[in-house]
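*Asks:* structure for this input, please:
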Amino acid sequence: MMPRKFALLFASLTLCLSSAACASTPENIDSEKAAIEVEVVTSGLQHPWGMAFLPDGRMLVTERTGKLRIVDTDGNKSAPLSGLPEVLVKNQGGLLDVAIDPMFSENQRVYFSFSEPVSGTQKSSTAVASAILEENGLSEVQIIFSARPKIDTGHHFGSRLVFDREGALFITLGDRGSQRHGAQQLDVHYGKVVRVLPNGKVPADNPYTKDDNVLSDIWSYGHRNIQGAALHPQTGELWTHEHGPQGGDEINIAEATKNYGWPEITYGEEYGGGEIGDTEQAGMEQPLHYWVPSIAPSGMAFYTARAFSDWQGNLLVGSLKFRQLVRLELSDDNKVTHEERIDIGQRVRDVRQGPDGAVYLLTDHPDGQILRLTPGK
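*Replies:* Below is the predicted model of the structure:
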């Protein structure tokens, strides 16, 4: 039997490895272009995954374990909101991203993505629902998108939600891990960006609406697992980043009908070594930027506020693997001209610019936190 003092030490070490309890997030950071103060807005979130700001400054926050909460500006967390549909929490699956309707002030409608189960099985796929946000829960919940086919695996669900300037909703999807070659097939949703209207219907200007051999909601394809997406503040184009395998995380501009190559081209390799495909082929897009080794990117935002004046126009990306905020400077022709790695000390799952100009981060831990980054004095 393990002596009690060693058992307690083992339990303590296990907690440190699995939670934010022993994370070493600094209170002050000296970055290249700004002194940064780091404030813990709230903690006690179970693997938080996505957040969205409400017009009054409060935050909607998802926990992968299947809970949706409201966090106020003082960091107070609501009880889990009622009314969510059944969520299959398995491996990487669960309650994922959240977004508010562009007309939220008039309709109080919100959207969230999750791993949708098939009753009585372990099969699932990424789905998106809309609902009316009430004070303590959700009403009028409607499933507006359900990826197909559903399969029994708990990996690579995507999934970020971004409204474009026309009010249509981009949904990013993963290849589900075991279905990598489906990313090149246009009759399944694996490894795609799709575009739908807020009611789930397909926009008339989608690129494949007149092709009976292609799912009409598909926008772009050849993706592996997109966990970061944002509209460019000037052009309105959808920028995405996706996980590579071992190496080869990518940033792309997801354009209609474009093929981003997975798994035919990649700068990564099989886990444990071994080639997957080429690094380039005719008819397949090259990434704007890629990482070898992988940083495990998640969450992404363009910074446009004045608080960090020297960051304006920069792209901010969270890193799960290296526990960093990655700041990318961009040229007018969409080239990454400089990269800075800012150590946060925790796995960064989501990145958002707040209405106050601060940068907000979600940390992916059993005791996850919301961090607020502001300029240091």
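
*Asks:* rest of the way, CA atoms for contacts and neighbours
*Replies:* Fine.

*Asks:* list the contacts for the spatially most central residue of the chain?
*Replies:* The C-alpha lying nearest the average C-alpha coordinate of the chain belongs to residue 227 (Cα atoms, centre = their mean; 3.6 Å). Residues in contact with residue 227, defined by Cα atoms under 8 Å, 6 or more residues apart in numbering, are 158-160, 172, 240-243, 297-299.

*Asks:* likewise for residue 376?
*Replies:* 28, 34-37.

*Asks:* can you do 10 Å?
*Replies:* With contact taken as Cα atoms under 10 Å, 6 or more residues apart in numbering, residue 376 is in contact with 27-30, 34-38, 308.

*Asks:* now swap in residue 364 and tell me
*Replies:* By Cα under 10 Å, 6+ apart, the residues touching residue 364 are 18-20, 45-49, 63-64, 320, 323, 346-350, 370.

*Asks:* same thing but 7 Å
*Replies:* Neighbouring residues of residue 364 by Cα atoms under 7 Å, 6 or more residues apart in numbering: 47-48, 347-349.

*Asks:* thinking again about what came up before, can you redo the contacts of residue 227 as JSON lines with neighbour count and secondary structure?
*Replies:* Compiled in JSON lines, the contacts of residue 227 are given as follows (neighbours: other Cα atoms under 10 Å; DSSP: H, G, I helix; E, B strand; the rest coil):
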{"residue": "158", "neighbour count": "33", "secondary structure": "coil"}
{"residue": "159", "neighbour count": "31", "secondary structure": "coil"}
{"residue": "160", "neighbour count": "27", "secondary structure": "coil"}
{"residue": "172", "neighbour count": "32", "secondary structure": "strand"}
{"residue": "240", "neighbour count": "23", "secondary structure": "strand"}
{"residue": "241", "neighbour count": "30", "secondary structure": "strand"}
{"residue": "242", "neighbour count": "25", "secondary structure": "strand"}
{"residue": "243", "neighbour count": "27", "secondary structure": "coil"}
{"residue": "297", "neighbour count": "31", "secondary structure": "strand"}
{"residue": "298", "neighbour count": "29", "secondary structure": "strand"}
{"residue": "299", "neighbour count": "29", "secondary structure": "strand"}
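
*Asks:* another for comparison:
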Amino acid sequence: MIHRILTPLVLLLSATCARADLPFNTQEIASFDQPWALAFLPDGRMLVTEKPGSLYVVTEEGQKQAVGGVPDVDFGGQGGLGDVLVHPEFDSNSRIYLSYAEAGVGGTRGAAVAHAELDLEGRRPQLRNVQVIWRQYPKMLGRGHYGHRLLIDTDGYLWITSGDRQKFTPAQDMQSNVGKILRLNDDGSVPEDNPFMGYFDTDPNVDDGGVYNQIWALGSRNSLGIDQAADGRIWQIEMGPLHGDELNLVTRSANYGYPTVSNGDHYDGREMPDHDTRPEFDEPALWWSTSIAPGDLMIYKGQRFTEWQGNAFAAGLGSKAIIRIELLDDGSARELERYDMGQRIRSLTEGPDGAVWVLEDERRDQGGRLLKLTPR
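*Replies:* Model prediction:
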């Protein structure tokens, strides 16, 4: 009996790390199969997605319960179940959002976003009234660069990052919502004050279902993080080609220039013109010539890490690090610190009490853990 009582305590202590070179303690809470995103419910529990297609309700102690009714996902490559977002008025509408890769005709694929009501009352959590409210247009061959990170801002607008699907030119094509930053109402409809609303209405040759109306900014490659700062500004982070990862301030009708310009190069070694050669495009606030491979972006607003307030944090996949960034008033930014985590970092989320929750990526037999970071 004594052994059974002591074992959980021993496991808890062994899962808590206080490395001298890190300003936080790291506690292992649970592990997952290719986790991708995390969001907090109002009661303090979390929703965690796994790329193969599972969604879980997770307690702060690591107890997991699978959610039923999740849409079918087209799992493979970079595709699968992606982001999860809890509506700010969840207590009254029970609404959550999911992004995922969706199969199309002839082997094509594209990202989709659905909202649903999360029923937590039964024996098993269940999604009800699932409705797809957005799709990448057009669907394409390939299994990379979906983007599909989600944000609801303080004005209630839904933001979607839409990756370029590794097809380059659609990022500059106004008849496609691929390679763009999109702004919608929370029901998926288009706000009437979007910058390109009705832009092509007088052109009889344009017939694209009005996807240009959704566009807020264009010229992105694979934007895998978006968040809003306390001052209301919205920032996004994206993977460049060979190096050239970017942090960008999201502004109305901005064009970040991809694939015409990038501070990185093509993977086959061909050079790309740098941003400073084409001043008509918006330059990044910060860029990395040695790739950090960003997987997510979090702007810290809590009280627990007082020295971090207002800083942005990038989840580093290839760099296996958490990168702390200062956001400056003039729209630029600078890297402050880099915390070596020893694993690919997929997602970062601020918890209700100001702790930082981390999802490791899972590749082969490494990672996949949910970690809680608290001050030392």
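
*Asks:* helix/strand/coil for the counterpart of the residue nearest to the centre of the first structure in the second structure?
*Replies:* Under the alignment (TM-score structural alignment), residue 227 of the first structure pairs with residue 224 of the second structure. Put simply, residue 224 of the second structure is strand when judged by DSSP: H, G, I helix; E, B strand; the rest coil.

*Asks:* who are the contact partners of residue 221 of the second structure?
*Replies:* Taking Cα under 7 Å, 6+ apart as the definition of contact, the neighbours of residue 221 of the second structure are 163-164, 179, 238-240, 258.

*Asks:* can you say which helix or strand has the residue lying closest to residue 146 of the first structure once chain neighbours are set aside in it?
*Replies:* Leaving aside its sequence neighbours, residue 146 of the first structure sits nearest to residue 127 (Cα to Cα, 6 or more residues apart in numbering; 4.2 Å). According to DSSP states H and E, residue 127 of the first structure maps onto strand 124-133.

*Asks:* tell me roughly how far that strand lies from the second structure on average.
*Replies:* Once fitted to the second structure, strand 124-133 of the first structure is off its aligned match by 0.4 Å on average (mean Cα distance after the TM-score superposition for the first structure).

*Asks:* what does the longest helix along the second structure rub up against?
*Replies:* Counting residues, the longest helix in the second structure under DSSP state H turns out to be helix 2-14. Identification of contacts with helix 2-14 of the second structure by Cα under 7 Å, 6+ apart yields no residue at all.

*Asks:* apply 10 Å and report the result again.
*Replies:* 15, 27-29.

*Asks:* for the residues you listed, work out which two are farthest apart.
*Replies:* Across these, the longest distance by Cα to Cα is 8.0 Å; it joins 15 and 29.

*Asks:* mind listing the shared neighbours of those two?
*Replies:* Here residue 15 of the second structure and residue 29 have residue 371 as joint contacts, going by Cα under 10 Å, 6+ apart.

*Asks:* between those two, who's got more neighbours?
*Replies:* It is residue 29, of residue 15 of the second structure and residue 29, that has more neighbours when counted by other Cα atoms under 10 Å, with 20 against 13.

*Asks:* what's the counterpart of the more buried one in the first structure?
*Replies:* If you follow residue 29 of the second structure across to the first structure using TM-score structural alignment, you land on residue 41.

*Asks:* what's the host helix or strand of that match packed up against?
*Replies:* Using DSSP H and E, residue 41 of the first structure sits in strand 35-45. If you count contacts as 3 or more Cα pairs under 10 Å, 6 or more residues apart in numbering; DSSP states H and E, strand 35-45 of the first structure packs onto strand 28-30, strand 59-63, strand 67-71, strand 359-363, strand 368-375.

*Asks:* for the contacts of residue 364 of the first structure, which ones persist in the second structure?
*Replies:* Mapping the contacts of residue 364 of the first structure onto the second structure (both residues aligned by TM-score structural alignment, their matches' Cα atoms under 7 Å) leaves 47-48, 347-349 still in contact.

*Asks:* quick one on the thing from earlier: and which of the contacts of residue 227 of the first structure is nearest to residue 111 of the first structure?
*Replies:* Using Cα to Cα, residue 160 is the member of those that lies nearest residue 111 of the first structure, at 10.8 Å.

*Asks:* just to be sure, which of the kept ones among the contacts of residue 364 of the first structure are found in strands?
*Replies:* Of the positions in these, 48, 348-349 sit in strands, assigned by DSSP state E.

*Asks:* for the residues you listed, which one is nearest residue 79 of the first structure?
*Replies:* Using Cα to Cα as the measure, the one of these that approaches residue 79 of the first structure most closely is residue 48, at 14.5 Å.

*Asks:* mind jotting down where the strands sit in the stretch 151-300 of the first structure?
*Replies:* Listed in chain order, the strands of the stretch 151-300 of the first structure (DSSP state E, counting those that start in this stretch) span 161-163, 169-172, 192-196, 218-221, 226-231, 238-242, 249-253, 289-291, 297-302.

*Asks:* what's the second one aligned against in the second structure?
*Replies:* Spelled out, that is strand 169-172 of the first structure. Using TM-score structural alignment, the match for strand 169-172 of the first structure in the second structure runs over residues 158-161.

*Asks:* that stretch: average distance to aligned residues in the first structure?
*Replies:* For stretch 158-161 of the second structure, the mean distance from the matching residues in the first structure following superposition reads 0.3 Å, by mean Cα distance after the TM-score superposition for the first structure.

*Asks:* what packs against the strand holding residue 127 of the first structure?
*Replies:* Helices and strands touching strand 124-133 of the first structure, by 3+ Cα pairs under 10 Å, 6+ apart, are strand 95-100, helix 104-107, strand 109-117, strand 138-146, strand 169-172.

*Asks:* kindly reformat the ones you listed as JSON lines containing distance to residue 248 of the first structure.
*Replies:* Converted to JSON lines, these look like this (distance: least, Cα to Cα, whole Å):
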{"stretch": "strand 95-100", "distance to residue 248 of the first structure": "23"}
{"stretch": "helix 104-107", "distance to residue 248 of the first structure": "37"}
{"stretch": "strand 109-117", "distance to residue 248 of the first structure": "25"}
{"stretch": "strand 138-146", "distance to residue 248 of the first structure": "28"}
{"stretch": "strand 169-172", "distance to residue 248 of the first structure": "18"}
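
*Asks:* nearest to residue 304 of the first structure, out of these?
*Replies:* Here strand 95-100 is closest among these (Cα to Cα), at 19.0 Å.

*Asks:* what stretch of the second structure does that closest one fall on?
*Replies:* Under the alignment (TM-score structural alignment), strand 95-100 of the first structure falls on residues 81-86 in the second structure.

*Asks:* the matching stretch vs the first structure, average offset?
*Replies:* When the first structure is superposed, stretch 81-86 of the second structure averages 0.5 Å from its matched positions, counting by mean Cα distance after the TM-score superposition for the first structure.
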